[in-house]
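S.K.: give me a 3D structure for the following:
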Amino acid sequence: MAAPGQRDAARGSRPDRPASLAITLLGIVGGAVTLIGIGIPSFWGDEAASVMSAERPLPSLLAELTHVDAVHGLYYLFLHFWVGVAGTSETAVRFPSAVAAGLAIAGTAALGRQLFGMRVAVIAGVVAMTLPQLTRMGIEARSYAFGMAAAVWLTWLLVRLIRRGETRRRWWAVYAVGAGLSVVLFMYLALMVVVHLVVVVTERPPQRVVRAWLGAVAAAGVVALPLIALAMGQQGQIAFLTHRHYATFANVTVRQWFGTWYVAVIAWALVVAGVVTTLRRGGRIRGGALVVWAWLVAPTAILLAGNAWVHPMYNMRYLAFCAPATALAIGLGVDGLAAFVHGRGLRTAVAASLLVALAIASAPTFAAQRTLYAKDGGSDLRQIADAVHQHAAAGDAVVFDESTKPRLKRRLALDLYPSAFAGLDDVALATRAADTPGLWDEVAPLDEVTAAVLAHHVVWAVESTNTRSGDVTALEGLGYRVVESFPLHRTVLYELERVSP
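M.R.: Reported below is the predicted structural model:
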């Protein structure tokens, strides 16, 4: 006789309106929770790339993608049309990511129901709501939340097709197009083919189904091939990883999904508990667990191996699409520990207690993600714009510290919040980003625009607190003096007036 969990998992492949309603509700609640505080943090450099790309005219955007950021092209194209309707505020631009996070949560529950039954599905869905990597990417104007949703729903579709013994071409065409577009959305989603191979091996479908899957994978490769070829020519984009040394034990085991060490300790303990308790079971429960564990481990291991032996390619954010697997692995642990208690009510109480403990441990990270300076270690681009708008007057000039790396350039405040700089003369601007094939504005050195600077009695210098660009010194050499400074979070705004001769 099949165990209760196995019977529940088997039923998970058949239509069940209450279960579908519960999964939908988990996605809606999860998306709503993610929306909390979505507009509070200032934009940061990577989000600036998204917004500035989306705002380009379509021909300019397409030209950009042939030169740089092809791996984000599908997301930029979507965002181009979205911001045309919704605008470019933090809330508007991040809102689609919160929706995608809700879809990822619902997908986690839906896949959990297929593989393990409704009890684990609900647990995993709740875990996903609290998972720091998911709650972070849900308020990030990048494609990572979309990648989570694509990965989990594509896996759900594959399991469904295999269990139905599906061989009709139209359904495998849906899978092929979805798989190909997911790679176009974010190239590292190609690593999901390893996870899907494990699905095929553990489900042991008839050969005709295996052939259909292999054909769909080949077709997906054809869909994604142009993007892969284009992206391979843009590998210089990730050259910065050489100097970041992201592949550390703490990043892989803690920051990649859990944010803080105490959440990581609880989460990994539950993952181990899931491994131990699941191995005691058999049948589809164990097979489903192998899929989850492969998803949890294989993409990270492959990137770490490539990072060590080929060229730098590891970044914690790049593995965000594994967050659903993390939630499912933790969900197995919660369910496995609760199963030791006799009585349905007590099992529910144990599972609920573990989920509450995980939520409480994750709550400080959730709150920290939604503070003014939460992005990129303290991005204050909106605060720069607010300070300039408050203190500067029409006809003044403004210059920006250009000595930092692109994502930290203070000039991004002008690009993201242009209304705050209305009436000011951006004296160093040579070419707007939209008129170049690159991501950023092209700027002339200060010593090449002396005449333009001297045409203004007041100049505002936006400088980093961590570097010394020399702009203030150069302006003083031109006869200006600092009359006031306004310290911000990681920026100082200087007001300089030209001394009368």
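
S.K.: CA only for contacts and neighbour counts going forward, please
M.R.: Will do.

S.K.: so A231 versus Y76, what's the distance?
M.R.: Relative to Y76, A231 is positioned 15 Å away (CA to CA, to the nearest Å).

S.K.: the more surrounded of those two?
M.R.: Neighbour count, other CA atoms under 10 Å: between A231 and Y76, Y76 has more, with 27 against 22.

S.K.: and that one, that's in a helix?
M.R.: Yes - counting by DSSP: H, G, I helix; E, B strand; the rest coil, Y76 is found in a helix.

S.K.: also this sequence, please, to line up against the first:
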Amino acid sequence: MQRRGVLGWLIPMLWTVSLGLWGLARQGSVWRDEAATWQVARRSTAEIWHMLGNVDVVHGCYYLLMHALFECFGPSTTTLRLPSVLATAVAAGCVGVIGHRLAGVWVGLAGGMAFGLLPAVQFYLQEGRPYALVAAGAGMSTLLLVTVLQERVHGAYWVAYGGTVLLSGLMNWLSLMILPAHLATLMWTRAGRDVWTRWATASVAATASVLPLILFSRGQSAQISWIPPLTWHMLIGPAVLLLIGGVGALLDRPRAGRLSVAAVGLPLLAVPQIGLIGLSLIQPLFLDRYVLFSLLGLALLIGTVIGSAIEAVRPRRPGASMWILPAVVAVAMVALLPQSLSKRSPSSRVDDVVAVTSDVRRLKETGNAVLFVPSARRDTKSVSPSAFSGLRDIALAQSPEKSGTLKGVEANPDRIRAAMLAQQRILLVTDTPRVARPVTAERDRTKVSVLRQYFTAVADEQVRGRRVTVYERRASAR
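M.R.: Below is the predicted model of the structure:
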């Protein structure tokens, strides 16, 4: 029995690590969200603190962690993404332990292995962003809650619970939506007064500690102004997830007052999803990555479906029942193979920050100018500064590091116009038409207008969502 308990979490963890290491480098590509992590992690601690006062404070703890890892192991796609792989493996291991404790080893194994196979999990499994770490924290806090409810232990377990919720909240404060999910579990299981008191104390302490971050980050909400308002078609995905989870909960035969997979998994799946929908009615926030941790609940409930099938077959065909889980995993792998391969290709993301740098190196001439439209495309230079050596960033007034921003501070439109008219050759780094958004900023409109009026494009290269165009001054415009 003890050996089965170890395998219940070890196999899902090893399985998830193998999925994470598969194609981890994505051919050396780094997309724009990961580029933010990369460039911030390479700054000094003082520069990171300066930046957090202006932008991205919600990810501050994650950036400091990645800074430490880059200092220790050097900047690389492995250092960038391996923490997410290991964190997802921890989350899968937690699913395995919870499922085993509540419904048996097969439910734990099936749920733990299912977690790593979920398409959204496979995407963020190899992402240099904090969402997998938040999922690991959610898995650990849920496991701690199950432990105190099952074994009625106190003291250090509640301290660990509150600390885990706090750390997850510091990684992304939307992870605090796990607390109402756990509240639903306590109500479902009719927890005693002592448990309620200790849970409330730990939850209030964790929330109060994260509250300053929440309040401060509200002042930086312009960062997420690009998120579209909630529409009905956005609800299709959550509805499908809840339907699958509901089937698993019914198969678990949930009863009020009993700690079960349904009592833990269904609230863990449903409450964050519904909570994010509710918040999105106030301010657009509906992105699946913000509640990636809710898929822990879905994995638990999928484990129940597979475990129920094994239990149904075992009395009549005990030998055959042992092959149900391997068969389901094999079928799922085959069915998801196109998606799995796609998510591990450079084209799986909207762009590749570094792919265009080889064209920049080939097309540039010493003393040429370079422009970025929009200015956020300067992340290509921030991630690969050597590719831009010898080029003059003529629109830049203050570097990202000195300005405490991600994209730097550019000069006013008149100064940009004057600087452009003094150039004979300009490289423009921008988005490909497929992913480009309309130019709206006045500085960017000035750049585009001057290029069209006074310059001619003599070379144009497009690769993986990024574009570099070489412009030369027209003889008639000199």
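
S.K.: got a TM-score for the two of them?
M.R.: The TM-score (TM-score structural alignment, normalised by the length of structure 2) is 0.88; 464 aligned residues with a CA RMSD of 2.8 Å.

S.K.: which residues touch S209 of structure 2?
M.R.: Going by CA atoms under 8 Å, 6 or more residues apart in numbering, S209 of structure 2 touches L166.

S.K.: would you confirm that A413 of structure 1 contacts A387?
M.R.: No - between A413 of structure 1 and A387 there is no contact under CA atoms under 8 Å: 10.8 Å.

S.K.: which of the two has more neighbours?
M.R.: In this view A413 of structure 1 and A387 are compared by other CA under 10 Å, and A413 has more residues nearby, 26 against 16.

S.K.: find the nearest non-adjacent residue to the more buried one, please.
M.R.: Nearest residue to A413 of structure 1, sequence neighbours excluded (CA to CA, 6 or more residues apart in numbering): L381, at 4.8 Å.

S.K.: so what's the aligned partner of that neighbour in structure 2 up against?
M.R.: In structure 2, L381 of structure 1 lines up with V353, judged by TM-score structural alignment. Contacts for V353 of structure 2 (CA under 8 Å, 6+ apart) come out as 29-32, 35, 379-380, 383, 466.

S.K.: rerun at 6 Å
M.R.: Listed by CA atoms under 6 Å, 6 or more residues apart in numbering, the contact set of V353 of structure 2 reads 30-31, 380.

S.K.: what range does stretch 158-169 of structure 2 cover in structure 1?
M.R.: Mapping stretch 158-169 of structure 2 onto structure 1 (TM-score structural alignment) gives residues 172-183.

S.K.: after superposition, how close is the matching stretch to structure 2?
M.R.: Comparing stretch 172-183 of structure 1 with its match in structure 2 after superposition yields a mean distance of 1.6 Å (mean CA distance after the TM-score superposition for structure 1).

S.K.: what's next to that stretch, contact-wise?
M.R.: If you take CA under 6 Å, 6+ apart as the criterion, stretch 172-183 of structure 1 is touched by 189-190, 216, 219-220, 223-224.

S.K.: buried sites along that stretch?
M.R.: 172-173, 175-183 (16 or more other CA atoms under 10 Å).

S.K.: could these go into JSON lines alongside secondary structure and distance to P501 of structure 1?
M.R.: JSON lines is the format used below for these (DSSP: H, G, I helix; E, B strand; the rest coil; distance: CA to CA, whole Å):
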{"residue": "W172", "secondary structure": "helix", "distance to P501 of structure 1": "78"}
{"residue": "A173", "secondary structure": "helix", "distance to P501 of structure 1": "76"}
{"residue": "Y175", "secondary structure": "helix", "distance to P501 of structure 1": "74"}
{"residue": "A176", "secondary structure": "helix", "distance to P501 of structure 1": "73"}
{"residue": "V177", "secondary structure": "helix", "distance to P501 of structure 1": "70"}
{"residue": "G178", "secondary structure": "helix", "distance to P501 of structure 1": "69"}
{"residue": "A179", "secondary structure": "helix", "distance to P501 of structure 1": "69"}
{"residue": "G180", "secondary structure": "helix", "distance to P501 of structure 1": "67"}
{"residue": "L181", "secondary structure": "helix", "distance to P501 of structure 1": "64"}
{"residue": "S182", "secondary structure": "helix", "distance to P501 of structure 1": "64"}
{"residue": "V183", "secondary structure": "helix", "distance to P501 of structure 1": "63"}
